[in-house]
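**Q** Quick check, what structure comes out for this input:
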Amino acid sequence: MAEGLDAERLACWRAYIESSQRLLNQLDDELRTTSELSLADYHVLVLLSETPRQRLRMGELASRLVFSPSRLTYQISSMERRGLVARQSCPEDRRGSEAVLTAAGLLTLREAAPHHAASVRGHLMDDLDDAEVACLTRVFDRLGSRLKPNGIPSPEPLRLRTEEN
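**A** So this is what the prediction gives:
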């Protein structure tokens, strides 16, 4: 039988699972209320907006979202019906397809971003000091790198604007 967790690690694990799920649910509920976007919708729009041509191959997008191909197909189809993204053939390889950010999708993202940033600050970041932010970043970067499938490149980390920029 596998060795269990000691009391301290079990408490850490449970606190992480319960609080992270509550945080994601709260952020999703607030996004839906203020913008009619789900957290998954928002993440797709952000990733597409950060690419030079505002488009990504479906496989790369699925990898970056940590979605199965079928889940991404469902997600993109839903967003396509609402005019937020379009699906187009890859210019370099007609066998593949890309998700493309539409003008409506970019506008929706720009309108949702301030409300979402305020939610993230209010429900998470404002409760952390600089050392805690640095520690959590190190922990989750390390875990994320270790859990990525081999051969999938890490995207450039998002650089948030600060008052100094």
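**Q** use CA for all of it now, contacts and neighbours both
**A** Will do.
**Q** For the chain, just list every one of the strands.
**A** 55-57, 85-89, 97-101 (DSSP state E).
**Q** ranking those strands by burial, who's on top?
**A** strand 97-101 (a mean of 22; mean count of other C-alpha atoms under 10 Å).
**Q** Relative to the whole chain's centre, how far out is the longest helix along the chain?
**A** Longest helix in the chain, counting residues (DSSP state H): helix 7-35. Relative to the chain's own centre, helix 7-35 is displaced by 15 Å; criterion: C-alpha atoms, centre = their mean, to the nearest Å.
**Q** cool, and stretch 46-56?
**A** Counting by C-alpha atoms, centre = their mean, stretch 46-56 is centred 13 Å from the centre of its parent chain.
**Q** which parts of that stretch are buried?
**A** Residues of stretch 46-56 classed as buried by neighbour count (16 or more other C-alpha atoms under 10 Å): 46-49, 54-56.
**Q** Before we compare anything, build this one as well:
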Amino acid sequence: MRPTRTELHAWRTFLRAHARVTRVLEAELVAEQQLSLGGYDVLVQLAEAPDHRLRMAELADAVLLSRSGVTRLVDRLERAGMVARERVPGDGRGVVATLTAHGLDVLRTASRTHLAGVSEHFVARLSAEQLAYLGELCGKLAD
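**A** As a prediction, this is how the structure comes out:
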């Protein structure tokens, strides 16, 4: 069954809104913090994880990147001293990414930029009721 024009309009509007907001947030993070939105997301996921560490596969699932994409991103963050990789004891193939103290400092600074952008480009444009409803709708899509 094909979507109706109204349904396609809703879909395309959703995609445009997501693309616009993420482009702006990415540009602000890069300009002010020299950190990509993907890099910020990796740091957040690690900061929120137990012991600030996740297996690479878990990290890839959490940030919605392919395993090869997250590997390249973690490579860049590791070179910058924000993330360290460690082998999992007793698991020859297991590797975890760990947030370093420097990575946590970078995240704290970058969070000010990112959260100000979220407030300006997302929260401020919707009422409290609209935000609650949007959260509910997106929850249904995410499940």
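**Q** Mind checking the TM-score on these two?
**A** TM-score of the superposed chains, computed with TM-score structural alignment, normalised by the length of the second structure, equals 0.94; 143 aligned residues with a C-alpha RMSD of 1.3 Å.
**Q** can you redo the buried residues of stretch 46-56 of the first structure as CSV with distance to R142 of the first structure?
**A** Below are these laid out as CSV (distance: C-alpha to C-alpha, whole Å):
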residue, distance to R142 of the first structure
V46, 23
L47, 21
L48, 24
S49, 26
Q54, 28
R55, 28
L56, 25
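**Q** Could you list which of the residues you listed belong to helices?
**A** Per DSSP H, the buried residues of stretch 46-56 of the first structure map to helices at 46-49.
**Q** Apart from its chain neighbours, what residue comes closest to the counterpart of R71 of the first structure in the second structure?
**A** In the second structure, the residue matched to R71 of the first structure (TM-score structural alignment) is G69. Nearest in space to G69 of the second structure, with sequence neighbours left out and distances taken as C-alpha to C-alpha, 6 or more residues apart in numbering, is A60 at 8.0 Å.
**Q** and the residue mapped onto the one you found from the first structure, what is it in contact with?
**A** Using TM-score structural alignment, the equivalent of A60 of the second structure in the first structure is A62. Each residue near A62 of the first structure by C-alpha atoms under 8 Å, 6 or more residues apart in numbering is listed here: 68-69, 72.
**Q** again, but for S35 of the first structure
**A** Shown in contact with S35 of the first structure (C-alpha under 8 Å, 6+ apart): 108, 111-112.
**Q** count of neighbours near whatever residue of the first structure lines up with T22 of the second structure?
**A** By TM-score structural alignment, T22 of the second structure lines up with L24 in the first structure. For L24 of the first structure, the count of nearby residues is 14 (other C-alpha atoms under 10 Å).
**Q** Can you give me the distance of L24 of the first structure to R94 of the first structure?
**A** From L24 of the first structure across to R94 of the first structure, the span is 37 Å (C-alpha to C-alpha, to the nearest Å).
**Q** and what of A118 of the first structure?
**A** On the measure of C-alpha to C-alpha, A118 of the first structure and R94 of the first structure end up 41 Å apart.
**Q** ok, those two, which is more surrounded?
**A** Ranked by neighbour count (other C-alpha under 10 Å), A118 of the first structure and R94 place A118 first, with 13 against 9.
**Q** In the second structure, what sits opposite the more buried one in the alignment?
**A** Here A118 of the first structure is matched to A116 in the second structure, going by TM-score structural alignment.
**Q** Report the contact partners of that match.
**A** No contacts exist for A116 of the second structure under C-alpha under 8 Å, 6+ apart.
**Q** And whatever residue of the first structure lines up with L126 of the second structure, how close does it get to F140 of the first structure?
**A** When the first structure is aligned by TM-score structural alignment, L126 of the second structure is paired with L128. Noted for L128 of the first structure: a distance of 15 Å to F140 of the first structure, by C-alpha to C-alpha.
**Q** Fine by me, we can end here.
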